[in-house]
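Undergrad: Could you look at this predicted model? Sequence included:
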Amino acid sequence: MNTSLSVNKSLVALAHILQRLEHSGRPVDAEQYRTVVSRLEAELKAAPPDALEPLLRAMPSVAELYENLQYVHAGLCRSPLEAGLNAELEARRLIDVARRPARPT
């Protein structure tokens, strides 16, 4: 993976480990998962945000973690707005349909 030189090797290694854990076909030890996420979280917080983009694009699990860390400040900053809006509109439509009285048969 070609990432910015500003992103340290620990961050990249932890990102790869998280990806492997996320896509493992076998059960993952919860403590191991928490440890990896905790360390990765610290590395993401310490990294310059502008240097993270290649890593986040290449590793969806890391991008999701990053977005969750940024949520308090930026909401779902990496999620496409259109997909979220369409999901909300569809949910509203389905709620309206469910509220309508049933037609007699």
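TA: Now that the structure is in, tell me what you want to look at.
Undergrad: use CA for all of it now, contacts and neighbours both
TA: Will do.
Undergrad: and the residue nearest the centre of the chain, how far is that from R34?
TA: What sits nearest the mean C-alpha location of the chain, by C-alpha atoms, centre = their mean, is E64, with 0.9 Å. Separation of E64 from R34 (C-alpha to C-alpha, to the nearest Å): 15 Å.
Undergrad: cool, and V72?
TA: Shown here: V72 relative to R34, a distance of 21 Å by C-alpha to C-alpha.
Undergrad: same thing with L89?
TA: L89 is 35 Å from R34, by C-alpha to C-alpha.
Undergrad: Let me see the ranges of the helices in this structure.
TA: Per DSSP state H, the chain carries helices over the ranges 9-22, 30-46, 49-58, 60-74, 81-99.
Undergrad: and E53, how far is that from A87?
TA: From E53 to A87 the distance is 26 Å (C-alpha to C-alpha).
Undergrad: and Q19, how many neighbours does it have?
TA: Here the number of neighbours of Q19 (other C-alpha atoms under 10 Å) works out to 15.
Undergrad: next up, a second structure to put side by side with the first:
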Amino acid sequence: MTEPASTVAGFLGVKFAAVIAGMAGAVISLRFIDDLSVFGRVLAVLTGALTAGYLSPAAGQWLDLSQPTENAIAFVLGLTAMNAIPGLLKLSEKFAADPLSFIRAPHNHRRKD
């Protein structure tokens, strides 16, 4: 059964269930972060919800996943979006600085401990 497009999530072009699952994951992840302001917490929940809302249906379609599995992916995306997005942005900065080097040697971009 398809979800009604009259919801805010439907208006944004995302599945309501994915947004709710992502939001739940983001709210739980806040338990492990101490130094966020109230605005930062609200932004983190919105980030998790929207990341899950847009990416989990795409993953579900691409991988031919069942709806419960897609919802689980939405939850994990919401849970991890606040940490994953800064990492992806750093990778994109490295790529923008020197795309050929980045493509030729992706192992050079691993963190050295």
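TA: Happy to help now that I have it. Just so it is clear, the structure is predicted and the values come from calculations on it, not from any experiment.
Undergrad: Got a TM-score for the pair?
TA: Superposed pair, TM-score by TM-score structural alignment, normalised by the length of the first structure: 0.30. Supporting alignment: 55 aligned residues with a C-alpha RMSD of 4.8 Å.
Undergrad: Tell me the helix or strand right after the lengthiest helix in the second structure.
TA: Taking DSSP H as the assignment, the helix of the second structure that covers the most residues is helix 67-97. Toward the C-terminus, helix 67-97 of the second structure is succeeded by helix 99-104 as the next helix or strand (DSSP states H and E).
Undergrad: Determine how far that next one lies from the middle of the whole chain.
TA: Its chain's C-alpha centre and that of helix 99-104 of the second structure lie 25 Å apart, by C-alpha atoms, centre = their mean, to the nearest Å.
Undergrad: Stretch 21-32 of the second structure now?
TA: For stretch 21-32 of the second structure, the gap between its own C-alpha mean and the chain's C-alpha mean amounts to 11 Å (C-alpha atoms, centre = their mean).
Undergrad: neighbouring contacts of it?
TA: With C-alpha atoms under 8 Å, 6 or more residues apart in numbering as the test, stretch 21-32 of the second structure has contacts from 41, 44-46, 48-53, 71-72, 74-82.
Undergrad: show me the contacts for the residue most central in space within the second structure.
TA: Centroid-nearest residue in the second structure: T51, 3.5 Å away (criterion: C-alpha atoms, centre = their mean). By C-alpha under 8 Å, 6+ apart, T51 of the second structure lies in contact with G22, L77, G78, A81.
Undergrad: Measure how far stretch 10-21 of the second structure is from the centre of its chain, please.
TA: Distance of stretch 10-21 of the second structure from the chain centroid (C-alpha atoms, centre = their mean) equals 13 Å.
Undergrad: repeat for stretch 34-54 of the first structure
TA: 12 Å.
Undergrad: What are the buried residues along that stretch?
TA: Residues of stretch 34-54 of the first structure classed as buried by neighbour count (16 or more other C-alpha atoms under 10 Å): V36, V37, L40, E41, E43, L44, L52.
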